[in-house]
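**Student:** Quick one: sequence and predicted model below, then my questions.
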Amino acid sequence: MSPSASALPVVAIVGPTASGKTALSLDLAETLGGEIVNTDAMQVYRGMDIGTAKLPAAERRGIPHHLLDTRSVREVATVADFQAWARAAIGEIRGRGRIPVLVGGSALYTRAILDRFEFPGTDAEVRARLEAEPTPSARRPSTGGWPGWTRRPRSGSSRRTAVASYARWR
């Protein structure tokens, strides 16, 4: 990346659902000559359009969008993976002399892209052991509310829950 390309700003728009982030990002990208980089953790998955309020291609005003529909819901995508993909997209956009406009509701993902966040690798054996452990509610004979599940996903595991729910109803 040339020194002039690295001097180009990166615009980040974050906020709660239905706060106008998408419309603002489109207006800014048009005005600044930018391209949009998704920073919503779920919009990276193909088929997760309705639950994520993903902007249909026909409504993107011809503005290039990055990190949308790039993964199957069955593929694991960590914040560290997302960080690398987004930083690569930002470098490519700046290399073309355009301004990256980051937009999404996931502050963790946006901060991981913009700030100095370093993620240690994972240990597959430890992860498998922890994921195989039933949660306390799954140990009871009747937990109710989770028909079809052999064990309840851990609380706080929104990605796993969302992906599992989508995969089940597909």
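**Tutor:** All right, it came through fine. All values derive from a computational prediction rather than experimental measurement.

**Student:** contacts, neighbours, all on C-alpha from now
**Tutor:** Fine.

**Student:** Return the residues in contact with the closest residue to V79 other than its chain neighbours.
**Tutor:** Once flanking residues are discounted, V79 sits nearest to Y109: 6.3 Å by Cα to Cα, 6 or more residues apart in numbering. For Y109, the contacting residues are T39, D40, A41, V79, F82, Q83, by Cα atoms under 8 Å, 6 or more residues apart in numbering.

**Student:** Compute the distance from the centre of the helix or strand that contains D27 to the centre of its chain.
**Tutor:** Secondary structure from DSSP states H and E places D27 in helix 21-32. Distance of helix 21-32 from the chain centroid (Cα atoms, centre = their mean, to the nearest Å) equals 19 Å.

**Student:** Next SSE downstream of it?
**Tutor:** strand 34-38.

**Student:** ok, structure two:
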Amino acid sequence: MPPWPPHHRADYPETAGEEFQENPVKPVLALLGPTGSGKTALSVRLAEVMDAEIVSADSMQFYRGMEIGTAAPSAELRARIPHHFVAFLDPLESVMAAGAFQQMARERIKEIQRRGRQVVVVGGSGLYIRALLDGLFEGPARDESIRARLRREADETSPAALYERLRRVDPLYAETLTSPNDLVRIIRALEVYELTGLPFSA
């Protein structure tokens, strides 16, 4: 089964991109194009020149047993250059949602860069590239007055107080947060609840 927490939506808040900017990483090179366009060979050459590791954002290459039909890098190429998120899931047991990929790939990129190496992102799946670089959005538009009020409440009390409120109205989503101080996601989830009356995990 997948090694990440359960996700009740296929995306993350609109502010996921905002959070990525608040916790910046070094720039990455993104190589995009359709299957069979030569991305794999070019990415390996670039990675060798740049001392980089490759992060795949091709959703079909995530699954074992589909290497030929998806033009996935061969075992020989993966031995030459570290590839991440290639042939690592069983298609009969796991499904990689765009939001789950976003979270995992961003953490992996940070880990690679902490080791002093560059990153080449390679993909043909526009949704997953967009999730990684920009974040995904589904739900009502931002309401700045609600956000400002919630930020004031966090300043006057604590982020943990807002987290406890989130646990009461949306315990499923609250469980997916790695920290009760994750104000970006807490505020977005409470904002959606106030605007729609529905939990963000719905």
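**Tutor:** Yep, it's here. Note that the coordinates shown come from a computational prediction; the quantities given were computed from them, not determined experimentally.

**Student:** related to what we said a few turns ago, out of the contacts of Y109 of structure 1, which are shared with structure 2?
**Tutor:** Counting by both residues aligned by TM-score structural alignment, their matches' Cα atoms under 8 Å, these that remain in contact in structure 2 are T39, D40, A41, V79, F82, Q83.

**Student:** what range in structure 2 does the lengthiest helix in structure 1 sit on?
**Tutor:** Of all the elements of type helix in structure 1, the one with the most residues (DSSP state H) is helix 79-95. Residues 98-114 of structure 2 are the counterpart of helix 79-95 of structure 1, counting by TM-score structural alignment.

**Student:** After superposing, tell me the mean distance of the helix or strand just after the longest helix of structure 1 to structure 2.
**Tutor:** Next along the chain after helix 79-95 of structure 1, taking DSSP H and E as the criterion, comes strand 99-104. With both structures laid over each other, strand 99-104 of structure 1 and its partner residues in structure 2 are 0.7 Å apart on average (mean Cα distance after the TM-score superposition for structure 1).

**Student:** Helix 21-32 and strand 99-104 of structure 1, what's the angle between them?
**Tutor:** Going by axes from the mean of the first three to the mean of the last three Cα atoms, to 10 degrees, strand 99-104 of structure 1 is angled at 180 degrees with respect to helix 21-32.

**Student:** same for strand 99-104 of structure 1, what does it pack against?
**Tutor:** strand 11-14, helix 21-32, strand 34-38, helix 79-95 (3 or more Cα pairs under 8 Å, 6 or more residues apart in numbering; DSSP states H and E).

**Student:** Need the residues that contact the longest one.
**Tutor:** Going back to what we said before, that points to helix 79-95 of structure 1. 1-2, 5-6, 8, 35, 37, 39, 41, 66-67, 99-100, 109, 112-113, 118-119.

**Student:** In strands, which of the residues you listed fall?
**Tutor:** When strands are assigned by DSSP state E, the members of the contacts of helix 79-95 of structure 1 inside them are E35, V37, H66, I99, P100.

**Student:** which residues does the closest residue in space to the fourth one that isn't next to it in sequence contact?
**Tutor:** So that's I99 of structure 1. Counting by Cα to Cα, 6+ apart, the nearest residue to I99 of structure 1 once its immediate chain neighbours are dropped is G34, at 4.2 Å. Contacts were defined as Cα under 8 Å, 6+ apart; by that measure G34 of structure 1 touches L28, I63, R98, I99, P100, V101.
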